[in-house]
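[1] turn this into a model:
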Amino acid sequence: MASLKEVRNRIVSVSSTQQITKAMKMVSAAKLRRAQDNILRMRPYAQRLSGILTNLSSQTEGSITNIYAEKREVNNVLIIAVTSDRGLAGAFNANIVKAVVALISSKYSSQAAAGNVTVLTIGKKALDAFNKRGMPVISDYSTVFTNLSFDTVRPAAERAMDGFVAREFDQVDLIYNEFKNVATQIVRQEQFLPIEDKPVVAADAAAMLVDYTFEPSKEQIIEELIPKSLKIQVYKAVLESNASEHGARMTAMDKATENAGELIKELKLTYNRTRQAAITKEILEIVGGAEALASA
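    The predicted model follows:
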């Protein structure tokens, strides 16, 4: 059984850890509010931009004729993996790494065997994880969260787009955590390039019945909208991941605080039992000594 001093030291240590986890939970809660506001503002814009693009492409013979829509044999693959820069967020980062590994194993095993699968990492945790696995990594974009904005994320999207245009990559996939609520983050996998024609939903079909005059032409508008839409897609994924990170860390720190409280209760119970046993032992020793003196 541990001594009273050892138990006291453990109680002090766990109490200090509990204060840290409480503080981290509060910090994450404050950051989550801002991150959640950002993604809630971005979602309608991204959806509307995608809807406009879908409508225009549907009015131009129903297909997108653009270099970013070129479908070819998939020999070289790029996977954009979005994680965080820091840990202590539960399985937040591990889920992305697992999703990338599972995607490679199930869909790109032959390309991986030939060394033709590259990972573009957004977030230090992804960079560290795939460097350890010895995978080809594009690591110039692992610190975008230090100053998160469209301008800091745009180069990552442009790198993937330029690589596709130059035939360095034949397909680009995007994997990130989508923010649902504080306790739930959903791992999403999207085909980034080549872009796919999307079916027109009923809400957009009604808008297409209106006779619009386009200036410049529909085709030219599509040519300008596609690159912007692709960059917005990556930026939205990073914002989703940022909100998800703070939600996951807030949940993890809340659970850690609760666990620390339970551990402190157990340690205090152990301390009281140990102290009680020590007092009982001392009383027995005194009584035993008194009886020995009386019988002498």
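[2] contacts and neighbour counts: CA atoms only from here.
    Will do.
[3] A strand includes Phe179, no?
    Yes: the assignment for Phe179 by DSSP: H, G, I helix; E, B strand; the rest coil puts it in a strand.
[4] can you map out the strands along the stretch 1-150 of the chain?
    77-82, 117-122, 137-138 (DSSP state E, counting those that start in this stretch).
[5] next secondary structure element downstream of the last one?
    If you walk from strand 137-138 toward the C-terminus, the next helix or strand you reach (DSSP states H and E) is helix 150-165.
[6] okay, buried residues for that next one please.
    Buried residues in helix 150-165, defined by neighbour count with 16 or more other CA atoms under 10 Å: Phe150, Val153, Arg154, Ala156, Ala157, Ala160, Met161, Gly163, Phe164, Val165.
[7] to Lys180, which of the strands of the stretch 1-150 of the chain lies closest?
    When those are compared by CA to CA, strand 77-82 sits nearest Lys180, at 16.4 Å.
[8] now that closest one against helix 150-165, angle please.
    Relative orientation of strand 77-82 with respect to helix 150-165: 170 degrees, computed using axes from the mean of the first three to the mean of the last three CA atoms, to 10 degrees.
[9] could you check how far strand 77-82 is from the centre of its chain?
    13 Å (CA atoms, centre = their mean, to the nearest Å).
[10] ok, which stretches of the stretch 101-250 of the chain are helices?
    Remark: helices assigned in the stretch 101-250 of the chain by DSSP state H, counting those that start in this stretch are 109-113, 124-132, 150-165, 202-208, 218-295.
[11] those: which one's closest to Lys98?
    helix 124-132 (10.2 Å).
[12] test my guess that Lys125 contacts Asn93.
    Yes: checked against CA atoms under 8 Å, the pair Lys125 and Asn93 is within contact range at 6.8 Å.
[13] quick one on the thing from earlier: would you turn the helices of the stretch 101-250 of the chain into TSV with distance to Gln185?
    Compiled in TSV, these are given as follows (distance: least, CA to CA, whole Å):
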stretch	distance to Gln185
helix 109-113	27
helix 124-132	17
helix 150-165	21
helix 202-208	28
helix 218-295	6
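[14] so which of these is nearest Lys25?
    Nearest of those to Lys25, taken as CA to CA: helix 218-295 at 4.8 Å.
[15] next, the second sequence, to be compared with the first:
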Amino acid sequence: MDGLRPKATASAPPPAIKVSILADEILKNVEYDALRIVFNKFHSVVSFVPTVSTVLSPEIVERESESGGKLGELDPYEVEGGETKGEILQNLAEFQFSCVMFNAVLENACSEQGARMSAMDSSSRNVGDMLDRLTLTYNRTHQASITTELIEIISGASALEG
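    Prediction:
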């Protein structure tokens, strides 16, 4: 997917449609019970937290809801439209995976921009410090050369008088 190469993401995250297409390709070509997406969650400009987000397959969700597990709350809801519970869960799982992937891409982009801002701030501060040190060195050297010239002038004047 050309929109998700590092070069392309360096300036801006890919649009939701590209992430959605990639998510569809993954779901078509991968059989899974649970998908785990690892990404950097933006915490602040100077920090991010490595995060793992899990998306369960529709089959696992359906099995869990039928066995009365944590997902058993799905049963009381009736959905109109003629779709079976399995089809609804399939659609929701695909949508959830696409949303989680897009969230991961955005969080990574925010973390990257925060790291860039922090690096540029640090570089600017370091350049300012270096400029101050170089200015001080230049001024000391300039002052030493002026002092040397004055000493030579005074020595020459003393030699002429004496």
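[16] thinking again about what came up before, quick one, which of Lys125 and Asn93 of structure 1 is more surrounded?
    More crowded of Lys125 of structure 1 and Asn93, by other CA atoms under 10 Å: Asn93, with 27 against 22.
[17] I'd say the more buried one and Ala126 touch.
    Yes: between Asn93 of structure 1 and Ala126 there is a contact under CA under 8 Å: 7.4 Å.
[18] any idea what Ser118 of structure 2 aligns with in structure 1?
    Counting by TM-score structural alignment, Ser118 of structure 2 lines up with Thr251 in structure 1.
[19] roughly how far does its match sit from Thr143 of structure 1?
    Using CA to CA, to the nearest Å, Thr251 of structure 1 is found at 24 Å from Thr143 of structure 1.
[20] just want to know which of the two has more residues nearby.
    Neighbour count, other CA under 10 Å: between Thr251 of structure 1 and Thr143, Thr251 has more, with 20 against 17.
[21] for Lys31 of structure 1, see how far away the nearest residue to that one once chain neighbours are set aside is.
    Nearest non-adjacent residue to Thr251 of structure 1, counting by CA to CA, 6 or more residues apart in numbering: Ala183, 6.2 Å away. Between Ala183 of structure 1 and Lys31 of structure 1 the computed distance is 15 Å (CA to CA).
[22] for those two, work out which one has more neighbours and name it.
    Lys31 (17 against 13).
[23] pretty sure the more buried one is in contact with His246, am I right?
    Yes: the pair Lys31 of structure 1 / His246 is scored as a contact, 6.7 Å apart, by CA under 8 Å.
[24] what's the separation between the closest residue to Cys110 of structure 2 other than its chain neighbours and Phe102 of structure 2?
    Nearest non-adjacent residue to Cys110 of structure 2, counting by CA to CA, 6+ apart: Phe42, 6.0 Å away. As judged by CA to CA, Phe42 of structure 2 and Phe102 of structure 2 stand 14 Å apart.
[25] mind listing the shared neighbours of these two?
    Counting by CA atoms under 8 Å, 6 or more residues apart in numbering, Phe42 of structure 2 and Phe102 have no common neighbour.
[26] matching residues in structure 2 for stretch 21-39 of structure 1?
    Using TM-score structural alignment, stretch 21-39 of structure 1 pairs with nothing in structure 2.
[27] buried set for stretch 110-122 of structure 2?
    Buried, per 16+ other CA under 10 Å, within stretch 110-122 of structure 2: Cys110, Ser111, Glu112, Gln113, Gly114, Ala115.
[28] report the mean deviation for it after fitting onto structure 1.
    After superposition onto structure 1, stretch 110-122 of structure 2 sits on average 1.8 Å from its aligned residues (mean CA distance after the TM-score superposition for structure 1).
[29] contact partners of that stretch?
    With CA under 8 Å, 6+ apart as the test, stretch 110-122 of structure 2 has contacts from Asn40, Lys41, Phe42, His43, Ser44, Val45, Val46, Ser47, Phe48.
[30] now for the second one: which residues touch it?
    Going by CA under 8 Å, 6+ apart, Lys41 of structure 2 touches Phe48, Val49, Pro50, Thr51, Ala104, Glu107, Asn108, Ser111.
[31] which among those end up buried?
    Buried among these by 16+ other CA under 10 Å: Phe48, Ala104, Glu107, Asn108, Ser111.
[32] out of those, the closest to Ile88 of structure 2 would be?
    Checking the buried ones among the contacts of Lys41 of structure 2 against Ile88 of structure 2 with CA to CA, the nearest one is Ala104 at 24.0 Å.
[33] what lines up with that closest one in structure 1?
    So Ala104 of structure 2 corresponds to Ala237, using TM-score structural alignment.
[34] what do you get for Pro15 of structure 2?
    Pro15 of structure 2 maps onto Ser149 in structure 1, by TM-score structural alignment.
[35] so its match versus Phe179 of structure 1, what's the distance?
    Applying CA to CA, the value for Ser149 of structure 1 to Phe179 of structure 1 is 18 Å.
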